[in-house]
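Trainee: how would this look folded up:
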Amino acid sequence: MAKPPAAGSPAPPFSLPGVTVGPDGSQYGDFSLDRARGNPLVLVFYPGDNTPVCTRQLCSYTTDLDRFRDLGAAVWGVSPQDTGSHESFARQHGLAMPLLADTDRAAARAYGIAVPGLGLRRSVFVLDDRGTVRWRHVALAGLTFQSTDTLAEQVRAVLRTP
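Mentor: Just a heads-up that it's a prediction; the model follows:
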């Protein structure tokens, strides 16, 4: 099994289907790291839609989404559920970030966070504008999550790095 990419290493590439729910409806599309280059990206791997900790985590990130946008960063949520589940989850909780469907867990395996028989470890990777991992947090138990203050500080650090 792959290990999570270390800070300073290239982020494993992927292309996943996703959905973004907004006031004008749902927009489905493909999301790839190659097309995300040019700005920092916060990748949030979470175990499941409509679970207590994941719901609190993604609601908190949505509440502070403007902080990331003001820094020029995007935030993507990634989990094993399909886009239909993601759309329902986003609508129910007002989630405004793209939610990507890693149904075969290929991205989770590439990032070294897949747990056979259980899904994936709650993890966050902050990437710079070139797709390099600059910071990561991989939870052991996944009962807590990184705050928006922590993530925003990590994005600011990426912006200060030449």
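Trainee: going by C-alpha atoms from here, please, whenever you check contacts or count neighbours.
Mentor: Will do.
Trainee: doesn't T20 belong to a helix?
Mentor: No: T20 sits outside any helix when classified using DSSP: H, G, I helix; E, B strand; the rest coil, being strand.
Trainee: shouldn't it be in contact with Y28?
Mentor: Yes: here T20 lies in contact with Y28, judged by CA atoms under 8 Å, at a distance of 6.6 Å.
Trainee: these two: who's more crowded?
Mentor: Comparing T20 with Y28 by other CA atoms under 10 Å, the one with more neighbours is T20, at 21 against 17.
Trainee: what's the spacing between the more buried one and F14?
Mentor: Counting by CA to CA, to the nearest Å, the gap from T20 to F14 is 18 Å.
Trainee: also T63?
Mentor: For T63, the distance to F14 equals 27 Å [CA to CA].
Trainee: do the same with R105
Mentor: As judged by CA to CA, R105 and F14 stand 11 Å apart.
Trainee: now show me the structure for the sequence below, then we'll compare the two:
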Amino acid sequence: MLQVGQPAPDFTLKTTSGAPFRLSDQRGRHVVLYFYPKDDTPGCTAEACSFRDQYEDFKDLGAEVVGVSSDSEASHQKFTQKHRLPFELLADTDGQVRKLYEVPRALLGLLPGRVTFVIDKEGVIQYIFNSLSGATDHVSNAKKVLSGLPA
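Mentor: As a prediction, this is how the structure comes out:
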């Protein structure tokens, strides 16, 4: 897996609206990039809603939240609308970005993993958290790390 202190690999994926999202375009602000298994599953919904409920805190810390799964843009649109998510979800339908970030599979390789990266304003990875079961821990841990970085 990638390591803290390494540059975050650049990528471009489509957002829920179909617009391209390029990580390098986010330079100058922190990014919380979280990979999750699947839209509308219990753990993934809890995680997304926790990011939603604390989204203003992330903005105040100078960070943008971005979720990534292999679900389609249409699935992301439904998930975003249903749960009123204020941040982008990216469609990594072929799993290339998941591979680029070396996100391991979970539960004996049956599920895509749940991994969160905190990337600073210069595009350097400052934190990596890998836990399939601790969905909302991803949110609290990312906030804690961001509070120690200059906004």
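Trainee: between R105 and F14 of the first structure, which is the more surrounded one?
Mentor: Shown here are R105 of the first structure and F14; by other CA under 10 Å, R105 has more neighbours (19 against 13).
Trainee: which one in the second structure is aligned with that one?
Mentor: Superposed on the second structure with TM-score structural alignment, R105 of the first structure falls opposite G95.
Trainee: also D64 of the first structure?
Mentor: So D64 of the first structure corresponds to Q54, using TM-score structural alignment.
Trainee: neighbours of its match, how many?
Mentor: If you count neighbours by other CA under 10 Å, Q54 of the second structure ends up with 14.
Trainee: what's the burial count for the corresponding residue of the first structure for A8 of the second structure?
Mentor: Under the alignment by TM-score structural alignment, A8 of the second structure pairs with A11 in the first structure. Neighbour count of A11 of the first structure, defined by other CA under 10 Å: 22.
Trainee: give the contact list for A11 of the first structure.
Mentor: P5, Y111, L127, G131, T132, V133 (CA atoms under 8 Å, 6 or more residues apart in numbering).
Trainee: nearest to L118 of the first structure, of those?
Mentor: Nearest to L118 of the first structure among the contacts of A11 of the first structure, counting by CA to CA, is Y111 at 15.7 Å.
Trainee: onto which residues of the second structure does stretch 75-86 of the first structure map?
Mentor: Under TM-score structural alignment, the match for stretch 75-86 of the first structure in the second structure covers residues 65-76.
Trainee: what comes up buried for the strand or helix carrying Q27 of the first structure?
Mentor: Assessed by DSSP states H and E, Q27 of the first structure sits inside strand 25-32. For strand 25-32 of the first structure, a neighbour-count test (16 or more other CA atoms under 10 Å) marks Y28, F31 as buried.
Trainee: residues in contact with that strand?
Mentor: Strand 25-32 of the first structure is contacted by residues P13, F14, S15, L16, P17, G18, V19, T20, V21, E87, L100 when judged by CA under 8 Å, 6+ apart.
Trainee: show me the contacts for the residue positioned nearest the centre of the second structure.
Mentor: In the second structure, the C-alpha nearest the mean C-alpha coordinate belongs to Y34, at 1.9 Å (CA atoms, centre = their mean). Taking CA under 8 Å, 6+ apart as the criterion, Y34 of the second structure is in contact with V65, V66, G67, V68, R114, V115, T116, F117.
Trainee: which members of those occur in strands, if any?
Mentor: V65, V66, G67, V68, V115, T116, F117 (DSSP state E).
Trainee: need those residues in JSON lines (columns: distance to S140 of the second structure and neighbour count).
Mentor: Formatted as JSON lines, those follow (distance: CA to CA, whole Å; neighbours: other CA atoms under 10 Å):
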{"residue": "V65", "distance to S140 of the second structure": "13", "neighbour count": "22"}
{"residue": "V66", "distance to S140 of the second structure": "15", "neighbour count": "21"}
{"residue": "G67", "distance to S140 of the second structure": "15", "neighbour count": "20"}
{"residue": "V68", "distance to S140 of the second structure": "18", "neighbour count": "27"}
{"residue": "V115", "distance to S140 of the second structure": "13", "neighbour count": "24"}
{"residue": "T116", "distance to S140 of the second structure": "11", "neighbour count": "26"}
{"residue": "F117", "distance to S140 of the second structure": "13", "neighbour count": "24"}
